[in-house]
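1. heads up, no residue letters with this:
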């Protein structure tokens, strides 16, 4: 098994077996010599954009306040400790996307985004817990992390942040640039900046079953087929007019029990749901798109790659991209599987691509889902 410096020189299989969802792991120099991918100015400019999710957490006399972005202006250094958090940086910057992709030893169905936080001395968001796995990579300066496996996860009521009311630290670490801390879900933690610092958070999706169930029933609404209309030819006089008749309940129960969900139904739902772009993700196609012939000629020479914002998945004969799905034959599937896994295709892989694949690639190029390399 290949040992990964990113995981402290253990293999991905060992990490998933011994730590994932189970216990923290402190990794000194997970990425030796790591330096911030973006300057504070670049991060601030990103936080000013409407489509970028950002937050500003300030502390005055120990009291926390939170402002949602866009963040037009940041506080001064003498305004007390503050933290700016910018979500989905991987959707805006290719270097951030490349960093996030180092964690693809976990399926893309679970990998969520890269968040960057900048904090002034003493800044943080208070002791809290996350409902998902997270890697906390120190990019600049130092941050002191205090963590706890405590079961008491009660939060203080009435605050804009979910801050634990009874946090009791069990371990403490100071992270330097390149150091990384993994925390499983529900693990209490509190990070405080020592001087100005930047921390990169690699987060994972963890949807609730309720969320998935509601979305699945919505998805299935268009495919349910129950012909006929309720009828009661054997109706007898009602003794109690307001009471729902037993025969009516039995008839409806029998009809609704005819609704069956297959594994293929669930596969298609999951692929479309998990590849659906977030509400703040927008695609922009090329201002002057090439003709299809020109596009295919250049693609065969240079290759193509998925947009930073595109998510492509597959299962069996089904391929999913940005919330859409389609079934493909074996030969086409082999090509598209490579695109999904590598997020790119070299020109040689496109030489024998079918007309259907070429049509799809060109449509995705026009929509901004895919780009020429």
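-> Received the coordinates, thanks. Computed from a predicted model, the values in this text were never measured in an experiment.
2. C-alpha from now on. contacts and neighbour counts both.
-> OK.
3. List the contacts of residue 195.
-> 120-122, 141-142 (Cα atoms under 8 Å, 6 or more residues apart in numbering).
4. Tell me where the chain has helices.
-> With DSSP state H as the criterion, the chain has helices at 12-18, 40-47, 94-100, 209-220, 246-256, 263-275, 292-302, 330-342, 347-350, 355-367.
5. Would you reformat these as JSON lines and include distance to residue 156 and mean neighbour count?
-> Putting these into JSON lines (distance: least, Cα to Cα, whole Å; neighbours: other Cα atoms under 10 Å) gives the following:
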{"stretch": "helix 12-18", "distance to residue 156": "33", "mean neighbour count": "14"}
{"stretch": "helix 40-47", "distance to residue 156": "28", "mean neighbour count": "16"}
{"stretch": "helix 94-100", "distance to residue 156": "33", "mean neighbour count": "16"}
{"stretch": "helix 209-220", "distance to residue 156": "25", "mean neighbour count": "12"}
{"stretch": "helix 246-256", "distance to residue 156": "44", "mean neighbour count": "11"}
{"stretch": "helix 263-275", "distance to residue 156": "32", "mean neighbour count": "18"}
{"stretch": "helix 292-302", "distance to residue 156": "55", "mean neighbour count": "17"}
{"stretch": "helix 330-342", "distance to residue 156": "43", "mean neighbour count": "16"}
{"stretch": "helix 347-350", "distance to residue 156": "56", "mean neighbour count": "16"}
{"stretch": "helix 355-367", "distance to residue 156": "45", "mean neighbour count": "17"}
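6. ok, structure two:
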């Protein structure tokens, strides 16, 4: 189990989305959740997203995975990055859980990288919050200030920026933590072979929100109210201010309608950018088999990366992997347990299993691979 030191947690809360922060020994006695060869194995998974960044004479290029032979890259100047390792490695998911003092809907993924000396991805700016945890090895990290940063010439496909003046310049050792809010340029340089862990947190853009709202309106056959007016402009070529404001009001009324906005947000924010490592059961379990297994001491474990969200004020809806489920009344506490806890034991599941509708839906999720049976340790 991974946990941040209490003073590190307090410092992060004061810096969150405001300014970068370096915390030495944020994780005491840090142990890597996986080894470099295990990371290389995850990169070969069919649903994994990976790439290698090669740096030569101040130039960077990317080679997409999967990659089986790393010997051709030599012993320096390259870095393997694997996205969403928390989907594949339970210990990596436990490391990501150390950051659940932030809302689940913000969490994106845990990216793990292995870098040879001199390896790195180059100076760049992210549009999301990231916590970088140093594993085995040592890396030097530099962070610059917000501001206009010019794109780096010759790297149009990698979104690199020109060199910057550092406001943080540190050599990180195992267990050290670096927090970088959106918009701050940063660059890592590997000093000895190293593992690093990047825990990313995203928020939706205006484009994503409007696009999802349009999809929801179409799916539910809503939003058909049309603009009407009681006056027209004297000049036929003009769109009057009154007409502009009236159409803006139509849009704002949709956004203000919690019956439309809430389910749209739940659907959008429970989606994953990276594919889950689902293992559907074949043959599927029956309800009696599931109940028997739980009664015999097994528990349900949530698959890595699955987002299971609730809307405040809505006790019956559950948003799961981009889908909305409406469960029976009277199960508010059980639904909260399902969304909040990654490990579910039989007493917590009894209310859901006692209701035919919720029992059928729980069984469906288990057979689809969203939860899986595991022995208690």
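-> That came through, no problem. These numbers come from a predicted model, not from an experiment.
7. And the furthest pair within the contacts of residue 195 of structure 1?
-> By the measure Cα to Cα, 122 and 141 form the most distant pair in the contacts of residue 195 of structure 1, at 12.1 Å.
8. Spit out the residues that contact these two alike.
-> What both residue 122 of structure 1 and residue 141 touch, as defined by Cα under 8 Å, 6+ apart, is the set 193-195.
9. Export those residues to CSV and append columns for distance to residue 57 of structure 1.
-> Putting those into CSV (distance: Cα to Cα, whole Å) gives the following:
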residue, distance to residue 57 of structure 1
193, 13
194, 16
195, 16
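10. ok so, going back, can I get the helices of structure 1 in CSV with distance to residue 188 of structure 1?
-> Shown next, in CSV, are the helices of structure 1 (distance: least, Cα to Cα, whole Å):
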stretch, distance to residue 188 of structure 1
helix 12-18, 19
helix 40-47, 27
helix 94-100, 23
helix 209-220, 23
helix 246-256, 44
helix 263-275, 27
helix 292-302, 48
helix 330-342, 34
helix 347-350, 47
helix 355-367, 42
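11. out of those, which comes closest to residue 310 of structure 1?
-> Closest to residue 310 of structure 1 of the helices of structure 1 is helix 263-275 (Cα to Cα; 8.1 Å).
12. returning to what we had before: strands - which of the shared contacts of residue 122 and residue 141 of structure 1 land there?
-> Among these, DSSP state E puts 193-195 in strands.
13. Between those residues, which sits nearest residue 251 of structure 1?
-> residue 193 (64.4 Å).
14. Trace the closest one over to structure 2, please.
-> Residue 193 of structure 1 maps onto residue 190 in structure 2, with residues paired by TM-score structural alignment.
15. that older thread, point out the one among the helices of structure 1 that comes closest to residue 200 of structure 1.
-> Using Cα to Cα, the helices of structure 1 put helix 94-100 closest to residue 200 of structure 1, at 9.5 Å.
16. which residues in structure 2 does the closest one match up with?
-> So helix 94-100 of structure 1 sits over residues 90-96 in structure 2, by TM-score structural alignment.
17. so what's the counterpart of residue 120 of structure 2 in structure 1 up against?
-> Alignment note (TM-score structural alignment): residue 120 of structure 2 maps to residue 124 of structure 1. The contact partners of residue 124 of structure 1, by Cα under 8 Å, 6+ apart, come to 57, 81-83, 190-193.
18. hang on, residue 6 of structure 1 packs against residue 31?
-> Yes - in this structure, residue 6 of structure 1 is within contact of residue 31 by Cα atoms under 8 Å, at 6.2 Å.
19. Distance check, residue 122 of structure 2 against residue 281 of structure 2.
-> 43 Å (Cα to Cα, to the nearest Å).
20. Looking at these two now, which is surrounded by more residues?
-> Neighbours per residue, other Cα atoms under 10 Å: of residue 122 of structure 2 and residue 281, the larger number sits with residue 122, 24 against 12.
21. which residues touch the more buried one?
-> 60, 160, 187-188.
22. Could you measure from it over to residue 286 of structure 2?
-> From residue 122 of structure 2 to residue 286 of structure 2 the distance is 52 Å (Cα to Cα).
23. Tell me the spacing between the match of residue 193 of structure 1 and residue 198 of structure 2.
-> 15 Å.
24. higher neighbour count, those two?
-> residue 190 (26 against 23).
25. Who are the contact partners of that one?
-> Counted by Cα under 8 Å, 6+ apart, residue 190 of structure 2 has contacts 115-120, 138-140.
26. Then residue 256 of structure 2?
-> Here residue 256 of structure 2 is in contact with no residues (criterion: Cα under 8 Å, 6+ apart).
27. Alignment lookup: residue 299 of structure 2 to structure 1.
-> So residue 299 of structure 2 corresponds to residue 303, using TM-score structural alignment.
28. Surely its match and residue 373 touch.
-> Yes - counting by Cα under 8 Å, residue 373 is a contact partner of residue 303 of structure 1 at 5.6 Å.
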